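*Asks:* Sequence and predicted structure are below.
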Amino acid sequence: MRQIKTWVQLYVDWITRIGIIRFSLLLAFCIISIAVVIQGTITLLLRGVVDVVDLVRSVFFGLLVTPWAAYFLTAVIDELEDSRRRLTDMVHKLQVMRERDQALNLRLRSNISQLNNQIEETRRAEAARLRVLSELEAEAIQREKAQKELEEQSVLLRSFLDSSPDLVFYRNEREEFLSCNKALETMLGRGRNEIIGRTPYGLYEPQMAEQIISRDRDVFETNQPVTYELWFPYPDGRRACFEMRQVPFFAANGERLGLVGFGRDITEHKRYQDELEKASQDKTTFISTISHELRTPLNGVVGLSHILLDTPLNDLQRQYLNTIHLSAVTLGNIFNDIIDLDKIERRRLKIANSKIDLRLLLSDLQTLSTLMVEAKGLYLHFDIDGDVPHWIVADGTRLRQILWNVLSNAVKFTAEGGITFGVQVSPSAENKVHLRFDIEDTGIGIPEHEQENIFAMYYQVPGTRRAVGTGIGLAITKQLVDAMDGMIHVDSELGHGSCFTIELDVAVLPDDQIDETEELLAQELPVLRILLVEDIALNVTVATAMLNKLGHQVDVAMCGAEALDKFMPDRYDLVLLDIQLPDMTGFDIADELHRRYPEQLPPLVALTANLVNDPRQYRQHGMQSVIGKPLALGNLRKTLNELFVGCALPIAPVVDTQEKHLLDITFLQDFTSVVGCDVMASAIDLFEQSMPEYLNILSSALMAKDKQGIVEEAHKIKSAAGAVGLKRIYQLAQQAQSPDLPAWQENIHDWVDSISAEYQGDLERLREWLQLQRSQVDGLQG
């Protein structure tokens, strides 16, 4: 088929190349030639001879057939050509269509690809959406579960907080309550809805609200927790003390949202502390009472036994009397140990130094020790090395107690042999000596591992319990030695006795200085012009009477401004400054006077009932000395001698006792001896007139919970009571003006009530005492 197409194409090409006529002639020639050849071949084959006629016939046949053949072929060719052209056109169209189909196919493919991409993206988006929906659904389930758990936890937390007896609350930075527990609702007597949204000013008393807000500010300013105590009133009127703790509260991003507060009821703890304090006070009162009641007959026993020992006695009587005397002395020292034990427990042990005769002290100690060792058949040897000073500055009572405790302890644990008491004196510094006391015995000794324990309270070395003792003697001795800046230690061997060594540094008063002191004391003070700055009228009366009795001139200023107006450097020789005044402190006045007159000031002396521990505080404000209230004649004369003679009067050591009397007898005797009974009576009348006003102001300050007002008014009452010798009222007012005392807030009402209820009775007792003094004076004059 492909061969025919090739011939046809060749035929068409020849016609196109040489033209139809030429092609027809050529075709006729070819047909005739073919016909001649075929005719000749057939004739030759059939007859063996080819004739001209056969050739002509063939030519004629060729000529006859050629037109028809040419026409037929031409027609066929035309048809074929036409078919070819149509086919070409069709092929071209098909080609165009094919190209268009290809383009469409490409576009279709592109669209299909895009569609596939869109379908894929849609599928992916759908898958993502389904995944997101699944996650959201899971998250929603989780959230719902978490919400449910949160609600359960919230209910549990709320139940826990509501069941807690502690206060729990939450406030924002605008001080508004955002939440609280049941305990706070109960305490305030309000429901949660009434509390939330309010500030402390809408729930508490103004003073308490201000205190709470002040603590909130501390939390917000420092971003640190704050702990404090606060007394809350309940709706039924009872009060409870809470330990409050407020902490800042922050969000996850660090932003501060407010504060969370917690409050624990510590009323029972406070009550327990008060009971302990009361028990301690009761014990102190008991010890003081026992000491006071027993010392008088005990001193009689000691004194009379000592007198009887100097009378003619037989040996048996002297032995019995020695035993009585030593027992009384020993009992007295046991009292001293018990009192000191109480003071040590309350950290009130004080050393009162004064001038003492050391030689006389050692002589008395030797006499008593000799009696004690003779009762047990022991020897006593006193060995003094060095020149023992006559007068030293020390606490004679404590020094005697230390040495007696160690000596009596040595005698107690020595069955045979004796005691050696050694004294060594050596210079330590200018006007000071180093005293070393060695008390050596031949007793049972102390194991090396027990030598540190014997100074512990109530401790006794195992195996020595057959010895009678309190177990506090050496412990008290160690405390006393430490308080006197000394040292005590023991060197002992079991079965070979012990040696206790006590070392102290003391100041020495040379004999020439003592003579000079006596000469100075014999000098009379000049008449002084004194400015007294005091705001309490009763104190003014007492101080003025004392100073006038001593021959001095007194001007009075009732406040700081008046004092500054009155003062001139050449007008006064001395200024007595009360520290607490209505408009300023004595420190402020002193500072202002030093600013105005830096080089022309007379001595400035502070008057205060609240002596600070560090005297440098007064010196920093240019004050030369300080006198405590209530004003005592001895302290006043001592200070004046120090300032204007150059030598202080000897003052007997003050014994620190806790005896609770209604009246300060020592002060009253001193005061009346100077100013007289009439002035004392006037002072009592002035106190009685002033007290109602003081109490009214104190009661109003108490109702308003004005702590500063309570302290100031109680201070006035304390000063006024001290000025007339009302000791019990003075002590009550001292407690009322001291808000740092344990349970002050709880007890302040009782103290104020006690002052109101007791002061008139105490005044009557004071008048009775004063009347007795008048009677005695009249009897002496008669």
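*Replies:* Sure, I can see it.

*Asks:* can we go C-alpha only for contacts and neighbour counts from here?
*Replies:* OK.

*Asks:* What strand or helix carries Arg436?
*Replies:* Arg436 is located in strand 432-441, with elements delineated by DSSP states H and E.

*Asks:* take a look at this one as well, against the first:
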Amino acid sequence: MHRLLRRQIAKAGFDKKDLEKFKSFFDTVGGTYESFDNDFKHIELILSESSAEYYKLNQTLKSQVDNVENEINTIVNTIEGVIFKTDMKGNFKYLNKAWEDLFDMPVEEAIHKNYNDLLFGINKKEQARINAFLKSKQTDYSTLFKYFKPSGQKIWVQLRLVLTYDKVGNATGTIGTMSDVTQLKETEIELNHANKTKDEFLSTMSHEIRTPLNAVIGMSDILLMEKFLPDQLENLQVLKYSSEHLLALINDLLDFNKYKSQEIRLTVDDFNISELAQNIQLHFRQIAASKGLEFNTIIDSGVPEILKGDSLKLSQVLKNLLSNAFKFTHSGSVTFKVELLEGHKNSSLIRFSVIDTGIGVSYNKQKDIFKSFVQATDNTSMLYGGSGLGLYISKELLKIQESYLKLDSKKGEGSTFWFDILFEHSDLKLLDTQSYISKTEHIDLKVLVAEDNSLNALLLKKLFKKWNIDYVIAKNGEELLEKFSEDDFNLILMDLQMPILDGYETTRCIRKLNDSGKSMIPIIALTAFSKSEVSDKIKRYKMNGYLSKPFKVNELHALLKFYSNKKQQVV
């Protein structure tokens, strides 16, 4: 019998008679026990085999995971940049081997330490930024910071990181990269230094060129103030207009970098479009006559007389286009056309066109000629001269006026350049068209001038004599302080760049005087530097205003008249 059946029979107290009587039953039960044992042994065998199979599979998977992990670590550790993982507090949980190369610190020393302590040190501003990022849960974060290695070497590091999340959307930490950008940063610093040097050079050149030009423009103004024959008026107008145009050209060339950095701004004012067209016609009349060309100016009668816009930049574009038209046209005509495209209640869309019968531009060169220092053909500069900046500058000037220069041309058949500008209407019904005549009204004022350039000093003397102004001219700041201590004045015109003592230091000395009447005298900066270059220092040294050289005579007259009126109000 089965051992379990014998145990149960013994426990129940069956005797031999009972065993004989129930033999068939006990045989059945015994067979069941045997069958159960066989099944159990079979299951044990199956489980044993399965366990062995699972163990083998597990070992295979573990080996594969180890291989993948080793491959990933190999890949990650061969990457030059640092790859890291942190918790939400910024403690490093993982770092690849690039960490040691970048920061000269073993990975084991950095793990579980906070990157604020390791990287940013006393840079509280950067710590605050990165902590704010962790709290705000933004998408990503990037920064550039300076780091000093234990050896003292300085490097620049670019850091980028993103937040990681669990399955339910809770932020769990960050993963990110750090890379050495020292070479790029140092190159950027060198370029910025080079740009600063270039700007200083341009600023100096601007001052040196504008100073003699101031005398040319000023003398043309004085000639217009004196008596002249009626047939000389047109010549004087051309002289004044051309010298002012030359100044605009010089400003554009010297400030060429401003077009690249988009620093040029519009100066919107009322202007008379008929006067603008007349000045342009006067400017090119002699050129047309010398080349035997017909020069036509056509203005649509529907164009409003007075508009609001930047007439100087508009004139600059038109003169660039007309200069090219006359340069490249040997026979036939040049036409300057102004027409109304759309008239609205408060604005008008005006089209300006320059049409010539010149050499034209081939199709494959039409896009290139709008680039800086590019001309239509390789021998254009040799045959016709020019720098190749005209069309580029024109395109940039139109861009800030929300307009575009367009071209229709065929080689040997002439060209048509045109552009459209939307101008606001002016509230004025009539604008003074005699603005080229300088004012001669006398002014009751005593002026002290600091001017070291003899030509500019001569120009101011002539103007002050015309306006009956009492004046004293000093050649430098030291001389000005001496003259200022000897007499009383109503206004000081202060040149900024002078020998011995410049305009800034001279102004500082005046503002420190104990005599409040003298220390508070109005001081106007009179300089060839652009306003953007000196505006901050003018405010810092407590000057009262700015007047550029070359100055417009009527602007100087208006400035002096303003302080003359203030003087009379005080009296």
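*Replies:* Everything's here; your move. The structure displayed is predicted, hence computed values, not measured ones.

*Asks:* mind checking how far the strand holding Arg436 of the first structure is from the chain centre?
*Replies:* Chain-centre distance of strand 432-441 of the first structure: 45 Å, with CA atoms, centre = their mean, to the nearest Å.

*Asks:* any idea what Asn67 of the second structure aligns with in the first structure?
*Replies:* Applying TM-score structural alignment, one finds that Asn67 of the second structure aligns to Glu149 in the first structure.

*Asks:* So what's the residue count around that match?
*Replies:* For Glu149 of the first structure, the tally of surrounding residues (other CA atoms under 10 Å) stands at 12.

*Asks:* and after the helix or strand containing it, which helix or strand comes next?
*Replies:* Assigned by DSSP H and E, Glu149 of the first structure belongs to helix 52-163. Going down the chain from helix 52-163 of the first structure, the next helix or strand is strand 167-172, by DSSP H and E.

*Asks:* what about whichever helix or strand comes after that following strand, how far off from the second structure?
*Replies:* Scanning forward in sequence from strand 167-172 of the first structure by DSSP H and E, the next helix or strand is strand 177-180. Compared with the second structure after the fit, strand 177-180 of the first structure shows a mean deviation of 2.7 Å (mean CA distance after the TM-score superposition for the first structure).

*Asks:* start and end residues in the second structure for strand 177-180 of the first structure, please.
*Replies:* Matched against the second structure by TM-score structural alignment, strand 177-180 of the first structure falls on residues 92-95.

*Asks:* what does that stretch rub up against?
*Replies:* 82-87, 107, 110-115 (CA atoms under 8 Å, 6 or more residues apart in numbering).

*Asks:* Restricted to buried residues, select those residues in PyMOL.
*Replies:* If you want just the buried ones from these in PyMOL, going by 16 or more other CA atoms under 10 Å, the selection is:
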select buried, resi 82+83+84+85+86+87+107+110+111+113+114+115
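
*Asks:* Quick one: the strands in the stretch 301-450 of the second structure, in order.
*Replies:* 306-309, 333-343, 347-356, 406-409, 415-425, 446-450 (DSSP state E, counting those that start in this stretch).

*Asks:* returning to what we had before: please produce a markdown table containing the contacts of stretch 92-95 of the second structure, extended by distance to Gln158 of the second structure.
*Replies:* Formatted as a markdown table, these follow (distance: CA to CA, whole Å):
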| residue | distance to Gln158 of the second structure |
| --- | --- |
| Val82 | 10 |
| Ile83 | 12 |
| Phe84 | 13 |
| Lys85 | 16 |
| Thr86 | 17 |
| Asp87 | 20 |
| Val107 | 19 |
| Ala110 | 18 |
| Ile111 | 20 |
| His112 | 21 |
| Lys113 | 20 |
| Asn114 | 18 |
| Tyr115 | 14 |
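
*Asks:* Which of the contacts of stretch 92-95 of the second structure sits closest to Lys258 of the second structure?
*Replies:* Relative to Lys258 of the second structure, the closest of the contacts of stretch 92-95 of the second structure is Val82; by CA to CA it sits at 39.4 Å.

*Asks:* The closest one -> the first structure?
*Replies:* Under TM-score structural alignment, Val82 of the second structure pairs with Leu167 in the first structure.

*Asks:* quick one: contacts for the residue lying closest to its match once chain neighbours are set aside?
*Replies:* Nearest residue to Leu167 of the first structure, sequence neighbours excluded (CA to CA, 6 or more residues apart in numbering): Gly263, at 4.5 Å. Taking CA under 8 Å, 6+ apart, we find Gly263 of the first structure in contact with Asp166, Leu167, Val168, Phe242, Glu243, Met244, Arg245.

*Asks:* Let's see that with 10 Å instead.
*Replies:* Neighbouring residues of Gly263 of the first structure by CA atoms under 10 Å, 6 or more residues apart in numbering: 165-169, 183-184, 227-230, 241-246.

*Asks:* Look at it and give its secondary structure.
*Replies:* Look at Gly263 of the first structure: counting by DSSP: H, G, I helix; E, B strand; the rest coil, its state is strand.

*Asks:* From Thr227 of the first structure, how far out is it?
*Replies:* As judged by CA to CA, to the nearest Å, Gly263 of the first structure and Thr227 of the first structure stand 9 Å apart.
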